[in-house]
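Asker: Make a model of this:
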Amino acid sequence: MVASLFGGLGNQMFQYAAGRSLAVRTGARLILDATGFTLPQTRRAYALEGYALAAEIRFDGYRHPPRLSAVQFPAPRWPGWIDRAARLLRARNIPIGRATGENALAVFNERSFDFDARFSHCGPQTYLVGYWQSERYFAEIADLVRQELTYQRAPDAANAQWLARIRAANAVCVHVRRGDYLLPAHFRHHGLCSADYYHRALRLVRERVTDPRFFVFSDDWAWCREHLADHDTVIVDANKPDAGQDELRLMAACRHHVIANSSMSWWGAWLAASEDQTVVAPTPWFTQRSETPDLLPARWVTMPRE
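Answerer: This is a model prediction of the structure:
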């Protein structure tokens, strides 16, 4: 079982969780293919160091090894009745591919951000390629995923102080993602959550949560100081942008969450799950797609982001 890794910390967590779930279900050994991070044109880096992963990490070309023989779904045509049977199975959303060789894998590509029911039909010799941004892919092992995606490295002095402050309060994580989302290409795809979204979300949290204390995490502190000061917020300034693991640990230590349309934001809330948790999430998640029904857990409160 191989899961391809790409993107930032949040995306890599989704890819690990999906691969881990499938490996547990099929009894397979999980390999995380991090080869893409070694390519010169790649801006991202492998981000899962410091987590208790039950997987082998490969940087040495597993993505395209000479001995790998695999096909993508839908598979190429076979002759005669075999091809007709294969097309019938694919029409019923049962993935089928043709792979040969001792170490052959069938490549399973994610089709969209909706949960893909074909995932449950994947066997142990599968190469996963996708974002897998839904807890439905790993809900059966949710406790295991939370355990393995808890950051293991000891915090430095600044992070330890913030952890103590957060744990001593009825802490609400308020995540504001701007930074790269302001770039034209990212803005067209992701868009931004407005100041009004945060005002409405924080008011809702005050209605539901006793004595909330708002801890703001962001890559744009100046914007937060300008737009969120009226809510008695505290800006968490412990980490630089490249310290995502430490930042996420602080976010997950909060009891309640107001999230941005960001995979890291999603994980901060999901890892912190508790019975009385309140999570407010923005919709739509993507600018060019109005509905992503499987991305946000049904127990979370959604609110227009404009």
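Asker: only C-alpha atoms for contact and neighbour calcs from this point on.
Answerer: Will do.
Asker: Now do the helices in the chain.
Answerer: 9-26, 80-91, 142-148, 157-167, 184-189, 195-208, 221-227, 244-252, 263-271 (DSSP state H).
Asker: and the fifth one, how far out from the chain's middle?
Answerer: Relative to the centre of its chain, helix 184-189 is centred 19 Å away, using C-alpha atoms, centre = their mean, to the nearest Å.
Asker: For it, name the packing helices and strands.
Answerer: Here helix 184-189 touches no other helix or strand, going by 3 or more C-alpha pairs under 8 Å, 6 or more residues apart in numbering; DSSP states H and E.
Asker: Check the first one too.
Answerer: Packed against helix 9-26 by the contact rule (3+ C-alpha pairs under 8 Å, 6+ apart) you find strand 2-4, helix 263-271.
Asker: Could you do the fourth one as well?
Answerer: The contact analysis (3+ C-alpha pairs under 8 Å, 6+ apart) places helix 157-167 against helix 244-252.
Asker: Another for comparison:
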Amino acid sequence: MRVVWFGGGLGNQMFQYGLYCFLKKNNQEVKADCTQYSTTPMNNGFELERLFNLDIAHANLDVISKLTGGNRLSPRKVIWKLFRKPKVYFEEKIPFSFDPDVLKGNNRYLKGYWQNMNYLEPCAKELRDVFTFPAFSSDNNKRLADEIAKVEAVGVHFRRGDFLKSSNLGLFGGICSDQYYLRAIQTMENTVVEPVFYVFCDDPQWAKNSFSDARFTVIDWNIGSNSYRDMQLMSLCKHNIIANSTFSWWAAWLNRNPNRTVIAPERMVNRDLDFSGIFPNDWIRLQG
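Answerer: Predicted structure coming up:
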């Protein structure tokens, strides 16, 4: 049996579910460990089952304890670390890379984010089908979805919020700079006939202050537990400019326009890593 750890916000959960599907595709028995959300407040909690019609098997606490050694202070944990951990506990070694070793061994606990196309591609059709959002209920979103369908809509995503915290700036800051967005918008204007830009941001007041040009419509009403509606609306746009964020990455990947243009940053975090595995080959990557 494989147990996949789930943690982080919606975009991360979707990548982890991608691994879950990849393992099932390779005839593995797979269960999910979502206990992180009951012990640690995290964004909007575990959203996958609330938003999508997913059949996720959850590992019980006894199984999780056997694969993780249980309480970190227990004598059992010491024995587990010495003798069992190398056999059953598998943590992602290199972010954004593909590791075929996830398929090796018998009972294993898999912890990581698994942000690589090689996990997703074998399950691409299934993932696009199951990641179908609930129908819009608010008049604002219904109106905007109708408007987006009639124009060459470009969804532009800005991630601020937690990325601006001092503890996160070193890892996430400076990647999607003003220069990145200026070049991305210029590229869209040179590529798309009469583009109409829709701005999505977790700091909508900043966005409204920054984009007063009539070409840009700022979406400011999907907040809190409804923030996933921004991902849904961005996925309906014909083209996307994404941030170094899995939230807008998934919006672009779920975009079904066969002629879409997607612009992404060159890297997702400020580390010396190979990011080619997370970006589809037809996406345009620009420096910040």
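Asker: Return the most buried member of the helices and strands packed on helix 9-26 of structure 1.
Answerer: Across the helices and strands packed on helix 9-26 of structure 1, the average number of neighbours (mean count of other C-alpha atoms under 10 Å) peaks for strand 2-4, which reaches a mean of 27.
Asker: By how much does it deviate from structure 2 on average?
Answerer: Superposing on structure 2 places strand 2-4 of structure 1 at an average distance of 1.5 Å from its equivalents, by mean C-alpha distance after the TM-score superposition for structure 1.
Asker: Would you quantify the distance from the residue lying farthest from the centre of structure 2 to residue 207 of structure 2?
Answerer: The C-alpha centroid of structure 2 is most remote from residue 75, which lies 37.1 Å away (C-alpha atoms, centre = their mean). For residue 75 of structure 2, the distance to residue 207 of structure 2 (C-alpha to C-alpha, to the nearest Å) stands at 52 Å.
Asker: Repeat that for residue 165 of structure 2.
Answerer: Noted for residue 165 of structure 2: a distance of 18 Å to residue 207 of structure 2, by C-alpha to C-alpha.
Asker: now the strands for the stretch 1-150 of structure 2?
Answerer: With DSSP state E, counting those that start in this stretch as the criterion, the stretch 1-150 of structure 2 has strands at 2-5, 30-33, 89-91, 108-111.
Asker: now those strands in TSV, with distance to residue 140 of structure 2?
Answerer: Below are those laid out as TSV (distance: least, C-alpha to C-alpha, whole Å):
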stretch	distance to residue 140 of structure 2
strand 2-5	36
strand 30-33	35
strand 89-91	42
strand 108-111	39
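Asker: Out of those strands, which is closest to residue 259 of structure 2?
Answerer: Across those, residue 259 of structure 2 has its closest neighbour in strand 2-5 (34.7 Å, C-alpha to C-alpha).
Asker: Give the equivalent position in structure 1 for residue 93 of structure 2.
Answerer: Correspondence of residue 93 of structure 2 to structure 1, assessed by TM-score structural alignment: residue 111.
Asker: And for that match, the neighbour number?
Answerer: Other residues within reach of residue 111 of structure 1, judged by other C-alpha atoms under 10 Å, total 13.
Asker: In a markdown table: the helices of structure 1, plus distance to residue 233 of structure 1.
Answerer: Supplementary listing: the helices of structure 1 in a markdown table, determined by distance: least, C-alpha to C-alpha, whole Å:
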| stretch | distance to residue 233 of structure 1 |
| --- | --- |
| helix 9-26 | 25 |
| helix 80-91 | 52 |
| helix 142-148 | 28 |
| helix 157-167 | 13 |
| helix 184-189 | 26 |
| helix 195-208 | 10 |
| helix 221-227 | 9 |
| helix 244-252 | 14 |
| helix 263-271 | 18 |
